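>>> Mind folding the following:
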Amino acid sequence: MSKYINIVKLSVGTETVEDLEGWQQMRAAATDGLHRHVTRMWPKRGEEILNGGSIYWVIKGIIQARQPILRLDEVTGPDGIRRCAIVMKPGLILTQHALKRPFQGWRYLTHADAPADLPAGKSHEEPLPAELSAALAEIGVR
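The predicted model follows:
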């Protein structure tokens, strides 16, 4: 049994993995170079997340990439509300595509339910069009 849990999150406003990577690099350049996602909710299973978990990114209804989570930082917004900054390792790891219905916020994702990473040689291949990838994922072909 796995001793860690992952998080799955919609990447709202991005069309491709490259869009997400560019947005993250732009935001990281304004801070210490690490990638962060700030959320209102603090994960109750923080210890499990920090024991090897990743954030899996959903782009256009498909899990397409992940990033290992380094730590959870407490931040306070200009409104005085405590939030959680999920600090991630820079760089995206491409995964096999898996369909994911829309949801708000983030959700836990078990190791068993997480899509596998793409083999090293496949990460440099031209990606399938999103519609074709979604159709293949829908019928169970990843």
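>>> alpha carbons only for contacts and neighbour counts from here, please
OK.
>>> What's the local residue count around the closest residue to residue 62 other than its chain neighbours?
Among residues not flanking residue 62 along the chain, residue 99 sits closest, at 4.5 Å (CA to CA, 6 or more residues apart in numbering). Residue 99 is flanked by 21 other residues according to other CA atoms under 10 Å.
>>> Residue 101 is in contact with residue 63, isn't it?
No - at 9.9 Å, residue 101 does not count as touching residue 63 under the criterion of CA atoms under 8 Å.
>>> Tell me the helices and strands packed up against the longest helix seen in the chain.
Using DSSP state H to define each element, the chain has its longest helix at helix 17-29. Using 3 or more CA pairs under 8 Å, 6 or more residues apart in numbering; DSSP states H and E, the elements in contact with helix 17-29 are strand 35-39.
>>> Name the next helix or strand downstream of the strand it packs on, please.
The helix or strand immediately downstream of strand 35-39 is helix 46-49, counting by DSSP states H and E.
>>> So which residues of the protein form strands?
6-10, 35-39, 54-59, 62-76, 82-88, 93-99, 106-109 (DSSP state E).
>>> One more sequence to fold, the one below, so I can look at both together:
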Amino acid sequence: MPLNLIKLCVGCDSVEDLEEWIAFRLDERRRAGEPAEQFHTTRMVPTRSAEILDGGSLYWVIKAQVQCRQRILDIRPFTDGEGIGRCHMILDPTVIRTEWQPRRAFQGWRYLTPADAPADLGRAGAALLEMPPQLRQELAELGLL
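Now for the predicted structure:
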């Protein structure tokens, strides 16, 4: 059974912001002649990488709500220019919307079991996606999403 990770999506106010950032970074990498892969850099390397790479995802917390996920394709530890160990999590650039699930702020990432992960939104959530992001956020703050 795959294991997931959960992390705060710092700097994004909506899933749309995240999608725009991903597209921008992929375009930047293409123009620079680098491989067009999306990754997230983190300081800690997951010790349970094999379980994560068995189909796990990175769930993003945006504005105190888990709102989406991206499949984790690879985990690549490296040492940066200052000699500090870090890790690139290679992500599928496709963002999959999930049911909203409240989360308090935390630092770094955490493991997230499939039982605790929110379900994908799917077709039933199409009407929710048509709402403006600000309206979705206000409804979530009121506990209506």
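>>> quick one: TM-score?
For this chain pair, the superposition-based TM-score is 0.88 by TM-score structural alignment, normalised by the length of the first structure; 136 aligned residues with a CA RMSD of 1.6 Å.
>>> about what we covered before: comparing residue 101 and residue 63 of the first structure, which residue is more hemmed in?
residue 63 (26 against 10).
>>> Now do the same contact list for the more buried one.
56-57, 95-100, 115 (CA atoms under 8 Å, 6 or more residues apart in numbering).
>>> And it, how far from residue 19 of the first structure?
To residue 19 of the first structure, residue 63 of the first structure is 14 Å away according to CA to CA, to the nearest Å.
>>> now residue 32 of the first structure
20 Å.
>>> How about residue 111 of the first structure?
26 Å.
>>> With distance to residue 119 of the first structure added, can I get the strands of the first structure in CSV?
Below are these laid out as CSV (distance: least, CA to CA, whole Å):
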stretch, distance to residue 119 of the first structure
strand 6-10, 20
strand 35-39, 24
strand 54-59, 17
strand 62-76, 13
strand 82-88, 21
strand 93-99, 9
strand 106-109, 21
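>>> from these, which stretch is densest packed?
Here the criterion is mean neighbour count by mean count of other CA atoms under 10 Å, and of the strands of the first structure the winner is strand 54-59, at a mean of 25.
>>> and it, how far out from the chain's middle?
Distance of strand 54-59 of the first structure from its chain centroid, counting by CA atoms, centre = their mean, to the nearest Å, is 2 Å.
>>> mean deviation of it from the second structure?
In this overlay with the second structure, the average offset of strand 54-59 of the first structure from its partner residues is 0.3 Å by mean CA distance after the TM-score superposition for the first structure.
>>> Output the residue interval of the second structure matched by that strand.
Matched against the second structure by TM-score structural alignment, strand 54-59 of the first structure falls on residues 57-62.
>>> what range in the second structure does stretch 32-45 of the first structure sit on?
Under TM-score structural alignment, the match for stretch 32-45 of the first structure is residues 35-48.
>>> hmm, I was thinking of stretch 85-104 of the first structure
Residue span in the second structure matched to stretch 85-104 of the first structure, by TM-score structural alignment: 88-107.
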